[in-house]
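Asker: One predicted model, sequence on top.
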Amino acid sequence: MRIDRRQLLTLAGASGVGLAATVAGVSTAPAMADPKHQLDPFTLGVASGDPLPDGVVLWTRLAPEPLIADGLGGMSQHVVPVTWEVAEDARFRHVVKRGVERATPELGHAVHAEVHGLRADREYFYRFRSGNAVSPVGRTRTAPSTHDRPRELAFAFVSCSNYPTGHFTAYRHLAEEELDLVLHLGDYIYEGPAAGTLGRAHLPAAEIFSLADYRVRHAQYKTDADLQLAHARFPWAVTWDDHEVENNYADEISEDAAQDPESFLRRRAAAYQAYYEHMPLRRSQVPQGPDMRIYRRLRYGRLAEFNMLDGRQYRSDQTTDPVSLDDPSRSMLGAEQEKWLIDGLSHSAGTWNILAQQTVMAKADRDPGPGEILPNDNWNGYEPARQRLFDGVARRRIENMVVVTGDAHCSMVADLKQNFDDPSSRTVGVEFLGTSVTSGGDGAPMDTRGTEWLASNPHMKFYDARRGYVRVTADSRKLRTDYRAVPAVTTPDAPVSTIASFVVEEGRPGVHTQ
């Protein structure tokens, strides 16, 4: 059964004002002209995101008591003015832009300031003020001009940060890099009740379902000092996977077969709203009930284009039925996003075409013998959709496709073959799978899955199961990835090291060991 999305605006509990109007500062709540905060309202830090050549999104959320169970963060039911400033220096001697946003109770007093009129490819510093309180200072950077070709681009990608299972040390090391951008590829939070053994038990203690629950869970993650530091240091571009809502959900379908679509979409609407409230996203991403368009494209001059994909909201349900697995109507991205992606790749002006997405795209057979053991939640369970993408890339002669992936809690590098059953077939791109920040706990260089993958999949070049992140540097001739890992996440001060590096050369398909 499919639910009328317009009805879900009511089912999700949206007010008559609507979230789009609320983001613009319209609210039914009374306004507080000159707030006097008894406690620091900037406990969740600051962030920036989705940089353009002339601007960036600035984010914060007023929450003097962020972990209160009602999800209100200790704020009253008032609209609160919040001033933002952007400067060329960290001491704010040269302020170049400032403005005021209205933090509303309908959006948990989150602030999304879309700043324009900045110079392209420049470093800036920003902060917020509310009454007598001043936020920490953040650092951000605008994208290069559309027609420029910067000498180099440096970015990193991360995923799967489960709070109870380990310390966010990888975020701290990430903050020490010199980067233009950070990509988060999903599972920013986890929805489960995990208690943990490190003094990092989830709040609320139970699995989360309501808007208040999701707000508290996001706020708990945002209180982590290492995560705050990484957000304050660079602009981020984010997309989600499943755990921002519920494990392994597919479109309107819950993992729990007994849950009716109506109640699941209420939950999804609550989760999407809380996600928007806690991320540096633009007004174009404001959720409408259980719908939120998060796939989008970011351009870095003529050097790179980032295609931020959504592999959860529009996908067909998972299946193990052999007949259904071969059904060409099944999709990972949905028809509209599929077309948007291949058309965008066809008209890309960037040297590097980067697909930032959630789940393993390369064939990942775990049977070392003549048979196949394939997962059904990643692209291996949506082979016709993957083949459409690869055939489209080959037919339209799209070059330099680089797929960056999260979800699997391990690192892997693979050539993407137009026909995985024929190792000599055309290589249409490369995939760099990044490990988790903490999910899965302490890792190791090799595990059973890695042994099986490398034995069964000749297109795979590398595997490692330690935690960390991936640093990427690209210029007009090559793209290099450095896999950065920590030996443990159950100890708070683990060092980081580069465990492997790989290079893709412009116009030469396939990955090469550095």
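Answerer: Arrived safely.
Asker: CA atoms for contacts and neighbours, from now on please.
Answerer: Fine.
Asker: Double-check that residue 190 belongs to a helix.
Answerer: No - Residue 190 is assigned coil when assessed by DSSP: H, G, I helix; E, B strand; the rest coil, not a helix.
Asker: how close does it get to residue 54?
Answerer: According to CA to CA, to the nearest Å, residue 190 and residue 54 sit 34 Å apart.
Asker: Next one for the comparison:
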Amino acid sequence: MPADRPTPESRRQFLRQATLGTGGALLAAGPLSSVLAQQQAPAVITAERLRPQVRSGAMSGDTTRDAAMLWSQTDRVARMVVEYSAHENFKNAQTITGPLALARNDYTARVDLRGLPVAQRLYYRVRFQDLQHKSAWSEPVTGSLIIAGGSGRDISFAFSGDEAGQGWGINEAWGGYRVYETMRRFQPDFFIHSGDQIYADGPIQAEVTLDDGSIWRNLVTPAKAKVAETLDDFRGNFAYNLLDANKKRFMAEVPFLVQWDDHEVRNNWCPDQRIDAADKRYQERDLNLLMQRARQAMFEYNPFRIDSADPQRIYRSFDYGPLLEVFMLDERSYRSANSANAQDRQGADTAFLGTAQMRWLKQSLRRSRSTWKVIASDMPLSIVVPDLNPGVPPDTYEAWANGEHGMPLGRELEVARLLRFIKHHQIRNVVWVTADVHYASATHYTPQKARFTDFEPFWEFVGGPLHAGSFGPGKIDRTFGPDVRHVSIPMDMKQNRPPTELHQFFGIGKIDAKTKAMTVSLHNVEGNKLYGVELAPQA
């Protein structure tokens, strides 16, 4: 075990000190107001009703180079104060007096920690000071993080997606979101959440009868008893997932890199869409309005580092030094409407990433000096995903692929241009990770098996679901020469299988600092390795 990681026993002792609680979470953006070295933890008063409450734990995320975002939430107007130290006992702690948690942001707050050491575990403690009763402090919420990278140090990360979908919510008798505890034991440096972090369109019922007659019992909240339409509905969906103790324990140790997919708003949504009248669950049918509310809630409930030049922007990159850079995409905000996806010319009706994001991705990949470039795509490249929403014509497609197996058409034209660019600019060691389809797979793409051949071979790994119904496997489009090396579920599996059948999956990526080889493995909810491959870096 590396010297910079605590032992399992010290981690357990540290976590026993954590106040993990239950409840919702949000953030209030604002610059750091002061940094005071070696400040003692503030005294707290004993009257519990006067103390700010912190029920959703704390989370770190958007770690890159020497920076990390910290996030938490309280229940009233209060000042966020963060202490952090390289020592578990908070010796020589630095103190950050952060922003106010305000009602307009559901009493959440975040701070951007800068100038942090790389490859060293840092311990943090979050408290809130009541604005009116200055002597009233919340109980501390503790966590730790590590910024991946550093000379001579391996890098590891986890990836998955799809959380609380198809009516499978928190069943505490079953163990809640068990996959988070399993991933935590792998001690990844960070976690890529590939989208469908919530199911805003997926109400949860208190009980579901399983095929064997047993009862699955969900924890239910008012926000999860209906589809999300108001801002508070969307907030409540994010808050629901923070009721799970496994997730809070995981996020107290592992930073999140988050993107979104469709269920943060509604199944298979695209901009300027209206919900068909056949879906009687919705009173609000304007997808642009629902999208705005969903985006706000997602920003509020995650440790996003908001781009000051473009506050709505979700796509971004994270530089972890000479071994790794991660590129998080947004395949929702700029896409065209779902169609037969068979256009023979690229235009507004074939957009998926859109012009500005594609330009950013190409420039960022070309500029990157890291050995490995991981593209986090919220949808897979060759798995055919039909759009089955009410009122949608047959043979309408939701993802990149159209199932034609021929030369690129529709959205595949964007893929072809990107793959050609990567080849012609000699951008090496590009790996794709994704989720969305509710099963895990590993696919190697080669021009020798493709109709479009102007690209270098590459790998794509699919994780998920974290905790949702299991589906698939999907049909494969052969345009880009996919060679499917592993599928995690039976080919004849009945659809929407519950978590009790253990078809919940995640991936682990590890980069060896000495050899620079990347090993990617796929695992089930119990941590069993289902598939693994070692990828040698190309110079």
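Answerer: It's in. What you see is a predicted model, and the numbers here were worked out from it, not measured in a lab.
Asker: Got a TM-score for the two of them?
Answerer: The TM-score (TM-score structural alignment, normalised by the length of the first structure) is 0.78; 440 aligned residues with a CA RMSD of 3.2 Å.
Asker: before we move on, the earlier item: between residue 190 and residue 54 of the first structure, point out the one with more neighbours.
Answerer: Neighbours of residue 190 of the first structure and residue 54, each counted by other CA atoms under 10 Å, are more numerous for residue 190; the result is 26 against 17.
Asker: for the corresponding residue of the second structure for the more buried one, what are its contacts?
Answerer: Under the alignment (TM-score structural alignment), residue 190 of the first structure maps onto residue 199 of the second structure. The neighbours of residue 199 of the second structure, taking CA atoms under 8 Å, 6 or more residues apart in numbering as the test, are 163-165, 237, 263-266.
Asker: at 7 Å what do you get?
Answerer: By CA atoms under 7 Å, 6 or more residues apart in numbering, the residues touching residue 199 of the second structure are 164-165, 263-264.
Asker: In the first structure, which of these still touch?
Answerer: Mapped onto the first structure and checked by both residues aligned by TM-score structural alignment, their matches' CA atoms under 7 Å, those keep the contacts 164, 263-264.
Asker: can those residues go into CSV with extra columns for distance to residue 522 of the second structure and secondary structure?
Answerer: Formatted as CSV, those follow (distance: CA to CA, whole Å; DSSP: H, G, I helix; E, B strand; the rest coil):
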residue, distance to residue 522 of the second structure, secondary structure
164, 20, coil
263, 24, coil
264, 25, coil
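Asker: List just the nearest of these to residue 434 of the second structure.
Answerer: residue 263 (15.0 Å; CA to CA).
Asker: quick one, helices of the stretch 301-450 of the second structure?
Answerer: Assigned by DSSP state H, counting those that start in this stretch, the helices in the stretch 301-450 of the second structure fall at 355-367, 412-424.
Asker: Have a look at how far, on average, the first one is from the first structure.
Answerer: Here helix 355-367 of the second structure is compared with the first structure after superposition; its mean distance to the aligned residues, by mean CA distance after the TM-score superposition for the first structure, is 0.7 Å.
Asker: residues in the first structure matched by that helix, start to end?
Answerer: Against the first structure, helix 355-367 of the second structure falls on residues 335-347 (TM-score structural alignment).
Asker: chain center to the matching stretch, what's the gap?
Answerer: Centroid displacement of stretch 335-347 of the first structure relative to its chain, using CA atoms, centre = their mean, to the nearest Å, is 20 Å.
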